[in-house]
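[1] Sharing a model that was predicted from the sequence below.
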Amino acid sequence: DNRALPIGCGQTISQPLVVGLMTQALEVGPRMKVLEIGTGSGYQAAVLSRLCRRVYSIERHRDLMQTAEKRIAALGIHNVITLLGDGWNGWPDHAPFDRIIVTAAAVEIPAVLKEQLAVGGIMVIPVGEEFETQELLQVRKTEAGFDIHPMFPVRFVPMLHGMAVPGQTRR
């Protein structure tokens, strides 16, 4: 079934077609370091783990992160590193990243993530307002700046600031 499904904490797993298209748009190679914002169920990280050297994945919901870690370990995946944190901050200790994938919609492309993307790198991110149709963007960082390529309309949960409070589904 090609549809988004709830995974708890007010979050959803993207429909498989969207996961595939986002992964394809990243143009991931075997020696690359990828940052994922929004671990969720761990599905996207597991897919990426088979295509790149290392996946760094940030999740703001402790319960989701712990469940994803167990799933990833059960699959025998050893190149995914998770962090409980605020995706708006990225992961500066491991930057720059060859690729960045964001699995929640931001109103605009976060400047911090643009800074953490390596020159020649690609970011795939949904951008737009909550409860409205958003645009999935492929963002390439060049020596001169950023080339932004709109891909197709999407609907993602919003990218929220801060850490999630246990039992709280939104803020």
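    All right, it came through fine.

[2] C-alpha from now on. contacts and neighbour counts both.
    Noted.

[3] Now do the contacts for the residue lying farthest from the centre of the chain.
    What lies farthest from the middle of the chain is residue 144; by Cα atoms, centre = their mean that is 24.7 Å. Residue 144 makes contact with no residue, according to Cα atoms under 8 Å, 6 or more residues apart in numbering.

[4] Helices of the chain, start to end?
    Counting by DSSP state H, residue ranges of the helices within the chain are 16-26, 43-49, 62-74, 111-116.

[5] Tell me which of those helices sits most buried.
    Mean neighbours per residue, mean count of other Cα atoms under 10 Å, is largest over these for helix 43-49, with a mean of 21.

[6] for comparison:
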Amino acid sequence: MAKLPHKDTHETQLARLILALRSQGVTEPAVLGAIETTPRPLFTQDLFKDRAFEDSALPIACGQTISQPFIVGLMTQALRVDKRDRVLEIGTGSGYQTTILSKLSRLVYTVERYRTLMRDAEERFKTLGLTNVITRFGDGGEGWPEQAPFDRIMVTAAASDEPKALLAQLKPGGVLVAPIGKGPVQSLRRYTGDGKGGFVIEALTDVRFVPLLDGVAKEL
């Protein structure tokens, strides 16, 4: 009798993903641990749940995507988050990146311009029992000045130019990681405060993100 094709378990798929991330340079144990303990299927649409542990971006509501795990890991590692940090995230999306940041920091303030995405993410945060995530429906390009300054800022949409309004909300010595550029391919950059009002800027790799748009989205 012919054997049925073996179907990988989620545990096997997750282990394969973690190995793939390590091989690509995501090696920080705390970051890998946060990814390993964050259930990516929870953040994907039903149609794509069987692909949740692929190292690829996947569609979510409002024409947006849940980022490729490698990019999530790379950006999180580049942010150098500490357990004492207050982090601002621009672009909540599915809430996957938010959840990973919440496992590594003291507080995460996250801003989303799509009300539908924000509501769905809030439900996921409740399901996971997260108590250190604060959400806001608004224009991410403006940041969250009432809660500034922040130790770390992560931008998950591509700013066309240097995000001066967000950099102004960093603490001295703080770190901001963001994709910068107007074209389909952008430069992932890390800005680290030099303590003198300026920044050390590093180009990390080329990435593809949806653009950072002004205002909030009008949804039907």
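    On my side now, so go ahead. Just so it is clear, the structure is predicted and the values come from calculations on it, not from any experiment.

[7] can you redo the helices of structure 1 as a markdown table with distance to residue 34 of structure 1?
    As requested, these are arranged in a markdown table below (distance: least, Cα to Cα, whole Å):
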| stretch | distance to residue 34 of structure 1 |
| --- | --- |
| helix 16-26 | 9 |
| helix 43-49 | 8 |
| helix 62-74 | 16 |
| helix 111-116 | 11 |
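
[8] Find the centremost residue of structure 2, please.
    Structure 2, centroid-nearest residue using Cα atoms, centre = their mean: residue 97 at 3.4 Å.

[9] And residue 92 of structure 1? What does it align with in structure 2?
    Mapped onto structure 2 by TM-score structural alignment, residue 92 of structure 1 lines up with residue 145.

[10] Does that match touch residue 168 like I think?
    No: assessed by Cα atoms under 8 Å, residue 145 of structure 2 is found out of contact with residue 168, at 9.0 Å.

[11] just to revisit the earlier point, residue 113 of structure 1 versus the residue farthest from the centre of structure 1, what's the distance?
    For residue 144 of structure 1, the distance to residue 113 of structure 1 equals 17 Å [Cα to Cα, to the nearest Å].

[12] returning to that earlier point: can you check which of the helices of structure 1 gets nearest to residue 157 of structure 1?
    Nearest of the helices of structure 1 to residue 157 of structure 1, taken as Cα to Cα: helix 16-26 at 13.7 Å.

[13] Give me the contacts around that closest one.
    So helix 16-26 of structure 1 is contacted by 2-4, 44, 48, 99-101, 122-124, 138 (Cα under 8 Å, 6+ apart).

[14] Put the buried members of those residues into a ChimeraX selection.
    To isolate the buried members of those in ChimeraX, using 16 or more other Cα atoms under 10 Å:
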select :4,44,48,99,100,101,122,123,124,138
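
[15] returning to what we had before: quick one: residues contacting the residue nearest to the centre of structure 2.
    Contact analysis of residue 97 of structure 2 by Cα under 8 Å, 6+ apart lists residue 72.

[16] can you rerun that using 6 Å?
    Listed by Cα atoms under 6 Å, 6 or more residues apart in numbering, residue 97 of structure 2 has no contact partners.

[17] Translate it into the numbering of structure 1.
    Match for residue 97 of structure 2 (TM-score structural alignment): residue 44.

[18] With residue 56 of structure 2 instead?
    Alignment note (TM-score structural alignment): residue 56 of structure 2 maps to residue 3 of structure 1.

[19] so who does the residue lying closest to that match once chain neighbours are set aside touch?
    In space, and not counting its chain neighbours, residue 3 of structure 1 is closest to residue 15: 4.4 Å by Cα to Cα, 6 or more residues apart in numbering. Applying Cα under 6 Å, 6+ apart to residue 15 of structure 1 gives the contacts 2-4.

[20] Quick one: which of the residues you listed hold up in structure 2? List them.
    Among the contacts of residue 15 of structure 1, the ones still in contact in structure 2 (both residues aligned by TM-score structural alignment, their matches' Cα atoms under 6 Å) are 2-4.

[21] Now the match of residue 92 of structure 1. Nearest residue, chain neighbours left out?
    residue 169 (6.6 Å).

[22] count of neighbours near the closest residue to residue 30 of structure 2 other than its chain neighbours?
    Nearest-residue entry for residue 30 of structure 2: residue 104, 7.3 Å, with adjacent residues in sequence omitted and distances by Cα to Cα, 6+ apart. Counted by other Cα atoms under 10 Å, the residues lying close to residue 104 of structure 2 total 21.

[23] ok, now the one 4 residues further on?
    Residue 108 of structure 2 is surrounded by 25 other residues when neighbours are defined as other Cα under 10 Å.

[24] Distance check, it against residue 121 of structure 2.
    Residue 108 of structure 2 is 13 Å from residue 121 of structure 2, by Cα to Cα.
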